[in-house]
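**Q** model this:
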Amino acid sequence: MDLGAIVEPLIAFFSDGIGKVIADALRLIYNVLYPANAPAATPIEIPR
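**A** Okay, the predicted model is just below:
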């Protein structure tokens, strides 16, 4: 099974036209939900 034969049409679709619009919209949603400047997770102490 040639992975390149499967991936190549997907890359071509998301490179221009409506595929690029879809990819940009999904990228925007991802960036809104998972911002790059979010604070790092830190452990909190649980009171006893």
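
**Q** only C-alpha atoms for contact and neighbour calcs from this point on.
**A** Noted.

**Q** What count of nearby residues applies to Leu10?
**A** Neighbour count for Leu10, taken as other C-alpha atoms under 10 Å: 12.

**Q** can you list contacts of the strand or helix carrying it?
**A** Leu10 belongs to helix 3-13 when assigned by DSSP states H and E. Here helix 3-13 makes contact (C-alpha atoms under 8 Å, 6 or more residues apart in numbering) with Gly19, Lys20.

**Q** Would you mark the buried spots in it?
**A** Neighbour counts over helix 3-13 (16 or more other C-alpha atoms under 10 Å) mark no residue as buried.

**Q** Next, the second sequence, to be compared with the first:
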Amino acid sequence: MDFNVIINPIIEFFSTDFGAMVAQIGRTLFDLLFPANTDAAVVNAG
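**A** The predicted model follows:
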């Protein structure tokens, strides 16, 4: 199986106008839902 056949259209989509806009919206939503400046998860074992 040639992964380039699968990956190249996806990369091309996210490089074009509409695909780049979709990717930017996805990045923005990810940044809002999972901010990088939060504390790490802590497991209370006791």
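
**Q** quick one on the thing from earlier: quick check: the helix holding Leu10 of structure 1 compared with structure 2, mean distance?
**A** Compared with structure 2 after fitting, helix 3-13 of structure 1 has a mean deviation of 0.6 Å; criterion: mean C-alpha distance after the TM-score superposition for structure 1.

**Q** Identify the residue spatially nearest to Ala23 of structure 2, adjacent ones excluded.
**A** Leaving aside its chain neighbours, Ala23 of structure 2 sits nearest to Phe14 (6.4 Å; criterion: C-alpha to C-alpha, 6 or more residues apart in numbering).

**Q** quick one: contacts for Ile18 of structure 1?
**A** Counted by C-alpha under 8 Å, 6+ apart, Ile18 of structure 1 has zero contacts.

**Q** From Ala25 of structure 1, how far out is it?
**A** Separation of Ile18 of structure 1 from Ala25 of structure 1 (C-alpha to C-alpha, to the nearest Å): 11 Å.

**Q** try Ala12 of structure 1
**A** For Ala12 of structure 1, the distance to Ala25 of structure 1 equals 17 Å [C-alpha to C-alpha].

**Q** With Ser15 of structure 1 instead?
**A** Counting by C-alpha to C-alpha, the gap from Ser15 of structure 1 to Ala25 of structure 1 is 13 Å.
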